[in-house]
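Participant: Below are the sequence and a predicted model; questions follow.
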Amino acid sequence: MRQLQGMDSSFVALEQPNTPMHIGSILIYDPSTAPGGFVRFKDILDFFRSRMSLSQTIRQRLVKVPLNLDYPYWVEDPDFDLEYHVRHIALPKPGDWRQLCIQAARIFARPLDLSRPPWEFCVIEGLDNVEGVPKGSYAMITKVHHAAIDGMSGIDLMDAMHTLTPDAPPPEKPDEWKADRMPDPLGLMFKGYIRAWTNPLRQTSLLAKSAPGVYRAIKGLVQDEFALEPAMSAPRTRFNVPVSSNRVVEGQSFSLKEIKKLRALTPGCKINDVFLAIIGGALRMYLESKDDLPDKSLTTMAPISVRSEEEKNSMGNQVAAMVVPLGTHIADPVERLHYVYDETKRSKAMTNAIGARQMADISKVSPALFMSLGARAYSQLGLANYVKPPFSTIVTNVPGPPVPIYSSGAKMVSMHGLLCLTDGLALGHVVQSYCDQASIAFTACRKAMPDPEFYTECLRQSYEEMMAALPDEESAQAKPKTAKSRSKTAATRKPRTRKQAATG
């Protein structure tokens, strides 16, 4: 039995019917590489069953402390049932990308059952009309509660469910897993009561450790090494409202090689700066079409992993964050990339001054009861309508494997990340790489973004505008071919004007 920490517990506290707090992916597999050239659902169950010992997440469930006096605990579930967590459905014909996204959004909108291990995988067959995907392929929609994993530990879970070759044998080490006895509620209350009295001591200790970082941050502000105003002045948009219980998901793939070439537009910039500038351009196009583009730049919260090598296979969240302007007020793509690069450097300087690890550790001593009550009040009172948003959206960059991986012998051909949303944050992005591909996937509240295909077009056009700004020799070698724009209609249609978007 292991207790959650503050940040992990906050994701449990934020769980509401309209804001389920899980993250996940749309994964697509080609079964032709499997032994025999096909994969049955039974094969997937057997494959997962043989590898469950490689992941801590799979068989642990949450147990809450009565009255939320303390953080919940992870317990090895005595009633674990693999077939409850792995489901199986099929798309109706024609089985295209848009149908898959609609089905993924429906699945992702449903909260997980927190009385069981908080994860579900749904295998979806019938992908016979997805451009760039071999016929007979299947998808897997994954959902794992954010209290159990962050982006990097999620990669560790992916490692447990995948192999480097299609015919890799099961692990040789025997599965020595044992179920726990369910803890006594009165005992949990007593332990929570004791921890409540000792929590101020832990808070004092962490504040003392963070004092040098606070001093460096104040010094940097005085010396104008960085500034709070650009990162903390997010304007309100249609994405900073209470969210509904309905979701939309979509994504756009690119050639990773071509994305890397875009760094030449601003010497010294990183791939992540390029993606932030592309997203900034897409948000500019989208909001301009709705006559809703603010004069100030939208900002994004960018999570930063502080997970050490020793914590690589552990559960929970080890992340800090920085806030970066996206340059949505700048029409020129090259100027926007320059701006994003400069602002990212300043944000990183401030995060480094405070100490990313200290920022993550401070969250671990927040009082559980106040955290739960505050999260519930924020949602039920609709405070997102009145409180100034700390940032406009979220963009998390999750590096995927650079080589092909296999599940049940089937080769993964693409991956798109999915995010949880909260009131005041109705749009989130996942930037992910896999082999020679890179993708920008987004999850949005359907009320805030009823036209996800249009936003996908905006992402594509923002990328193409930046690609067109490359020197002639570069742009000739790297023609703007977004890897497999999933819908033929979306691949040939330009973003509509505001009037067209309103009537379409």
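Facilitator: Ah, there it is.

Participant: going forward, measure contacts between C-alpha atoms and count neighbours the same way
Facilitator: Noted.

Participant: pretty sure residue 363 contacts residue 10?
Facilitator: No. Counting by CA atoms under 8 Å, residue 363 stays clear of residue 10, with 9.0 Å between them.

Participant: Looking at the two, which one has more neighbours?
Facilitator: Per other CA atoms under 10 Å, whichever of residue 363 and residue 10 has more neighbours is residue 10, with 22 against 19.

Participant: Quick check: the closest residue to that one other than its chain neighbours vs residue 476, distance?
Facilitator: Spatial nearest neighbour of residue 10, excluding adjacent residues (CA to CA, 6 or more residues apart in numbering): residue 371 at 6.7 Å. Distance, residue 371 to residue 476, by CA to CA, to the nearest Å: 54 Å.

Participant: want to compare, so here's the second one:
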Amino acid sequence: MERLTGLDASFLYLETGTQHLHVCALLILDPTAGGAHYTFETFKAELGRRLPLIPQMRRRIHEVPFNLDHPIWVEDPDFDLDHHIRRIETPRPLARQELADLVGDIASVPMDRGRPLWQMNVVEDLEDGQVAVICKYHHAAVDGITGTNMMMHLCDLEPGLSKPEPAEQWRPEPQPNDLQLAAEAVMNLPNRLGLVGMVPKTLGMVAGFAQRRRNNQAGMALPLTAPRTPFNGAISPERAVAFTQTDLGAIKEIKTAFDVKVNDVVLTIVAGVLRAYLEKHDELPDKSLIASVPVSVHDTSRHTTGINKVSSLFSHLGTDIADPVQRLRQVAEANRDAKKEHALVGADFLMDWSKYAPPNTFQLAARVYSSLKLAEHHPVVHNLVVSNVPGPPMPLYFLGHQVEAMHPFGPVFHGAGLTVTVLSNNGDLDFGFIACKELVPDLQSLADAVPGVVNELLSAARDLG
């Protein structure tokens, strides 16, 4: 048994009927690329053989009585692999847009908390003969780094099936005693007074930000200063999904030519796509959009437990700048300033706050915020989330079959109904767009615009030479 940290548990507390806090990934596999002969039965059997390597895939949530403390992870005594991996049969081969619609439908359904918080849906019949695996994990169970590490246990560097050594028959650990859990939670209540100590620390930090701005010192974009766009409102349960792929070599060529970071290029591409989209809809604000950019702190956090070890910085995207090169330079400069100020916040600030989060209060606040659609009645915190996750630089074979693409999709939130996640994968950069379907009904147009924006930057980079 292991207790969830406050940050891990917050993804449970903040979930509502419209705000789903799971993440998805679309894997495109090529069953003809020198790997194992594909059948669904051998695919599922290989997954079952690897479960001993990933014990967290058999864990489920167990809540403390009356939500007196954060939940704990326990082994599911009724674990059933057939519930977690399923074959989706289609009447005919799926086209790209139909596959995106299917991923959106799967992302629109909340997860069953009574079981381990993961699913795989296998679609064998794509138009090009490839196989798709739609993976779904709750954010309480994975973040970018832990999700990638989990995936690596299911992958090999060589084609064919790799069978682990036979393990002893799995026997779930005894289930917890609720009376004992409740007693421990009551004993732990005084520790929640640590929240009081976070208040002056936070106020001091805010005062420091204000003072630096008065002194004309650059820093992070400030939350609650973002302009409102069509996708900044209360979200509905339905999700739309789109995806595309571009050459990572082109991204690195742009990076080198302009002496910036890969993440600067990624944010500039997203900015260019959003600028074109908002111009098309006659909704482009005069002010720059602000992105919330997750930052992994696994290597710098003092916390030794927990799955999600992440902070966030706010970055100007330069959507108010028409020239792509000027926009890239502005984004790079803004990111350098944002990182300096983010370092002053500290790697553990978010985790420290969430450590003391009272479960019932957080859940009630989330429900009230959602039901009253309060996101539409206060200034916009940030416009969207943009996440850049480092992936494998070499070919991978997922359960024996070569991975052609790996498109990630994060959650969307009230007030920020669009999330863009990119993952580097074997020389490519795989984009995943996910949005509230009601707020962004034409999401595919964002993905379709990526190649043009990349080519524009690449052409400018080559002109320098």
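Facilitator: Looks like it arrived, so ask away. Bear in mind the structure is a predicted one, so any value in this text is a computation, not a measurement.

Participant: one step back: counting neighbours, go ahead and name the busier of residue 371 and residue 476 of the first structure.
Facilitator: Using other CA under 10 Å as the criterion, residue 371 of the first structure and residue 476 rank with residue 371 on top: 20 against 12.

Participant: Trace that one over to the second structure, please.
Facilitator: Alignment note (TM-score structural alignment): residue 371 of the first structure maps to residue 362 of the second structure.

Participant: dump the residue contacts of residue 144 of the second structure.
Facilitator: Residues near residue 144 of the second structure by CA atoms under 8 Å, 6 or more residues apart in numbering: 296, 389.

Participant: hmm, 7 Å instead?
Facilitator: By CA atoms under 7 Å, 6 or more residues apart in numbering, residue 144 of the second structure lies in contact with residue 389.

Participant: Trace it over to the first structure, please.
Facilitator: Using TM-score structural alignment, the partner of residue 144 of the second structure in the first structure is residue 151.

Participant: Spatially central residue for the first structure, please.
Facilitator: residue 419 (4.1 Å; CA atoms, centre = their mean).

Participant: which residues does residue 95 of the first structure contact?
Facilitator: 126-130.

Participant: same check, this time on residue 30 of the second structure
Facilitator: Per CA under 7 Å, 6+ apart, neighbours of residue 30 of the second structure: 130-131, 401-404.

Participant: Give me the distance between stretch 80-93 of the first structure and the centre of its chain.
Facilitator: Stretch 80-93 of the first structure has its C-alpha centroid displaced from the chain centroid by 22 Å (CA atoms, centre = their mean, to the nearest Å).

Participant: Now do that stretch: distance from first to last residue.
Facilitator: Stretch 80-93 of the first structure end-to-end distance (CA to CA) = 35 Å.

Participant: Residues contacting that stretch, please?
Facilitator: 59, 119-126.

Participant: which residue lines up with residue 293 of the first structure in the second structure?
Facilitator: With the correspondence set by TM-score structural alignment, residue 293 of the first structure lines up against residue 284 in the second structure.

Participant: The residue nearest to residue 10 of the first structure - that's part of a helix, no?
Facilitator: Yes. Checked against DSSP: H, G, I helix; E, B strand; the rest coil, residue 371 of the first structure lies within a helix.

Participant: that older thread, and the contacts of stretch 80-93 of the first structure, which of them are buried?
Facilitator: Buried subset of those (neighbour count, 16 or more other CA atoms under 10 Å): 59, 119-126.

Participant: Export the residues you listed as CSV, with columns for distance to residue 163 of the first structure and secondary structure.
Facilitator: What follows is those, written out as CSV (distance: CA to CA, whole Å; DSSP: H, G, I helix; E, B strand; the rest coil):
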residue, distance to residue 163 of the first structure, secondary structure
59, 20, coil
119, 20, strand
120, 20, strand
121, 17, strand
122, 19, strand
123, 18, strand
124, 20, strand
125, 21, strand
126, 24, strand
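
Participant: What's the match for residue 258 of the second structure in the first structure?
Facilitator: By TM-score structural alignment, residue 258 of the second structure lines up with residue 266 in the first structure.

Participant: how deep is its match tucked in, by neighbour count?
Facilitator: 17.

Participant: correct me, but it touches residue 340?
Facilitator: No. Residue 266 of the first structure is beyond contact range of residue 340, at 10.0 Å (criterion: CA atoms under 7 Å).

Participant: Show me which residues of stretch 134-152 of the second structure are buried.
Facilitator: Buried, per 16+ other CA under 10 Å, within stretch 134-152 of the second structure: 134-145, 147.

Participant: got it, and stretch 187-206 of the first structure?
Facilitator: Buried residues in stretch 187-206 of the first structure (16+ other CA under 10 Å): 188-189, 192, 195-196, 203, 206.

Participant: same check, this time on stretch 80-90 of the first structure
Facilitator: Going by 16+ other CA under 10 Å, stretch 80-90 of the first structure has these buried residues: 80, 82, 85-87, 90.

Participant: cool, and stretch 285-297 of the first structure?
Facilitator: Within stretch 285-297 of the first structure, the residues that count as buried by 16+ other CA under 10 Å are 285-287, 289, 293-294, 296-297.

Participant: Now which residue in the second structure aligns to residue 448 of the first structure?
Facilitator: Checking TM-score structural alignment: residue 448 of the first structure goes with residue 439.

Participant: Now render the buried residues of stretch 80-90 of the first structure as TSV, adding distance to residue 6 of the first structure.
Facilitator: Putting those into TSV (distance: CA to CA, whole Å) gives the following:
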residue	distance to residue 6 of the first structure
80	26
82	29
85	26
86	29
87	32
90	39
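
Participant: now the strands: where do they sit in the stretch 301-450 of the second structure?
Facilitator: Under the criterion DSSP state E, counting those that start in this stretch, strands of the stretch 301-450 of the second structure are mapped to 310-316, 384-389, 397-398, 401-409, 418-425, 428-436.

Participant: same thing with the stretch 101-250 of the second structure?
Facilitator: Assigned strands in the stretch 101-250 of the second structure, in chain order: 118-123, 131-138, 155-156, 239-247 (criterion: DSSP E, counting those that start in this stretch).

Participant: what does the stretch 1-150 of the first structure give?
Facilitator: Counting by DSSP E, counting those that start in this stretch, the strands of the stretch 1-150 of the first structure are 2-3, 22-30, 60-63, 73-76, 86-90, 119-127, 137-145.

Participant: average gap between the first one and the second structure?
Facilitator: Strand 2-3 of the first structure: mean distance to aligned residues in the second structure after superposition is 1.0 Å, counting by mean CA distance after the TM-score superposition for the first structure.
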